[in-house]
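Engineer: after the sequence you'll find the predicted model.
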Amino acid sequence: MKNTKSLILNTTIEWISEKDYREISLRTLTNSIGITTGAFYKHFNNKEDLYYQVSILLSQELTERLNLDITADPTSELLKVAEQICLLFQNEPYLMAFIMLNQSNNLDRQNFVFLDAINKLIQRVNPTKNEQSNKALFIQLWSFIQGYGALIKNGVTNYDRGLVKNTLYKLLEK
């Protein structure tokens, strides 16, 4: 039973790495694994539930992959994260589009390790500010990284480390 769920999750992650996640049909996914749609529904309520659970897994993997350290200098750590995410958008565009742009995340910090870590870094870089100020800073940083990453993914621009660094420092008022 658990192996089937893991197989579905892992296959979905493989597919997401190779193509736009919105193009994945449930029927094609289940057929490729050799299970029925009924077997799928024993583990997931629907495709959105599958994407939500995949998002949680990928959030954990991204945190580990980026070697995110919430105890490090928060400005340096946020810059490192921004740079690495932009490079991942360049090198793994479909995977990053799913991680950063799919709607299943909905900024749910409790289940998404990556978002929680970013928020903790923002609180450390902005310790005297109130929660509303930190939320605004998070949205500004997140919007820049997502937007710039999407431009890189779509070939509109190439990654520019100086641009990322200057923008991050302006947002952090450094």
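Structural biologist: That came in fine, so what should we check first?

Engineer: please count neighbours and contacts with C-alpha atoms only from this point.
Structural biologist: Fine.

Engineer: list the buried ones in stretch 97-109?
Structural biologist: Residues 97, 98, 99, 100, 104, 105 are the ones in stretch 97-109 that count as buried (16 or more other Cα atoms under 10 Å).

Engineer: can you lay out those residues as TSV showing secondary structure and distance to residue 165?
Structural biologist: As requested, the buried residues of stretch 97-109 are arranged in TSV below (DSSP: H, G, I helix; E, B strand; the rest coil; distance: Cα to Cα, whole Å):
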residue	secondary structure	distance to residue 165
97	helix	22
98	helix	24
99	helix	22
100	helix	20
104	coil	29
105	coil	26
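
Engineer: TSV please, covering these and showing distance to residue 47.
Structural biologist: Putting the buried residues of stretch 97-109 into TSV (distance: Cα to Cα, whole Å) gives the following:
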residue	distance to residue 47
97	17
98	14
99	16
100	18
104	10
105	14
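
Engineer: ok, so of those residues, who is nearest residue 12?
Structural biologist: Lowest distance from residue 12 to the buried residues of stretch 97-109 (Cα to Cα) belongs to residue 98, with 11.1 Å.

Engineer: quick one: contacts for the residue nearest to the closest one when sequence neighbours are not counted?
Structural biologist: Spatially, and ignoring its direct neighbours in sequence, residue 98 is nearest to residue 21 (6.7 Å; Cα to Cα, 6 or more residues apart in numbering). Neighbouring residues of residue 21 by Cα atoms under 8 Å, 6 or more residues apart in numbering: 15, 94, 98.

Engineer: dropping in the other structure now:
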Amino acid sequence: MSDKKQYTKIKILQTALEDIDKNGYEELSLRKLANNCGLTTGAFYKHFASKDELFMSLMLKLSVSLTENINLKSNEQYTPREELLHLGQNIFALFKEKTNLVDFLFFNPVAQSVYKQSSEVQNAFPLLRSVRTLINELIDYESLELDSTETFIKIWAFLQGYMLLVRNGVTEFDVTLLSATLNSLLRKDN
């Protein structure tokens, strides 16, 4: 890929993230995005074949960025259970600070389709991969007789549902509730 084409693609991604951060993903217009990047709609499609392809690229970029910001494995003194709680707290802290970006990463239609794809596709997303790895480490570390896939689904569903409740003003984030729920989902008799 030429330097100019790579620069344009990076500009599109950055401009789209800024627009999503400001207005939410539902308001993203490809025509406006192309215009804000100094491109025609046709020129935009030379870089991304569809809005779904753009969203997939944005999700990968955002997943890398959020995972780095969360600082997984930042303190080797944490047990895997403590690290999972730390991860949850940091996701909610980022959600509070960058609601539209985290909302996009978790809830846009393309994100929902990723869960239906192979584990290879899912593992391309650092945040998903990190959560899965952490759950596997926790199960091994505590010798829990839990299915790692089922446990991941339960924890991921809880995080998503809790975020929706917080986003919609039904409740406020409470670290005690997060901790109690994670502990409940990770009981040996579960």
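Structural biologist: Sure, I can see it. Worth saying up front: this structure is predicted, and the values here are computed from it rather than measured.

Engineer: TM-score them against each other, please.
Structural biologist: Once superposed, chain against chain, the TM-score is 0.92 (TM-score structural alignment, normalised by the length of structure 1); 173 aligned residues with a Cα RMSD of 1.9 Å.

Engineer: and the residue nearest to residue 98 of structure 1, how far is that from residue 144 of structure 1?
Structural biologist: When distance is defined by Cα to Cα, to the nearest Å, residue 21 of structure 1 is 22 Å away from residue 144 of structure 1.

Engineer: residue contacts, the most centrally placed residue in structure 1?
Structural biologist: Residue closest to the average C-alpha location in structure 1 (Cα atoms, centre = their mean): residue 99, at 3.1 Å. By Cα under 8 Å, 6+ apart, the residues touching residue 99 of structure 1 are 55, 58, 59.

Engineer: export those to TSV and tack on distance to residue 47 of structure 1 and secondary structure?
Structural biologist: Shown next, in TSV, are those (distance: Cα to Cα, whole Å; DSSP: H, G, I helix; E, B strand; the rest coil):
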residue	distance to residue 47 of structure 1	secondary structure
55	12	helix
58	16	helix
59	18	helix
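
Engineer: could I get those residues as JSON lines with distance to residue 25 of structure 1 and neighbour count?
Structural biologist: Output for those, formatted as JSON lines (distance: Cα to Cα, whole Å; neighbours: other Cα atoms under 10 Å):
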{"residue": "55", "distance to residue 25 of structure 1": "17", "neighbour count": "22"}
{"residue": "58", "distance to residue 25 of structure 1": "20", "neighbour count": "21"}
{"residue": "59", "distance to residue 25 of structure 1": "23", "neighbour count": "21"}
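
Engineer: could those residues go into TSV alongside distance to residue 129 of structure 1?
Structural biologist: Listed next are the contacts of residue 99 of structure 1 as TSV, based on distance: Cα to Cα, whole Å:
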residue	distance to residue 129 of structure 1
55	30
58	30
59	27
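
Engineer: which of those sits closest to residue 110 of structure 1?
Structural biologist: Nearest to residue 110 of structure 1 out of the contacts of residue 99 of structure 1 is residue 59 (Cα to Cα; 11.3 Å).

Engineer: need the contact list for residue 172 of structure 2.
Structural biologist: Neighbouring residues of residue 172 of structure 2 by Cα under 8 Å, 6+ apart: residue 166.

Engineer: likewise residue 102 of structure 2?
Structural biologist: 94, 95.

Engineer: secondary structure element for the equivalent of it over in structure 1?
Structural biologist: Counting by TM-score structural alignment, residue 102 of structure 2 corresponds to residue 96 in structure 1. In the assignment (DSSP states H and E), residue 96 of structure 1 maps to helix 93-101.
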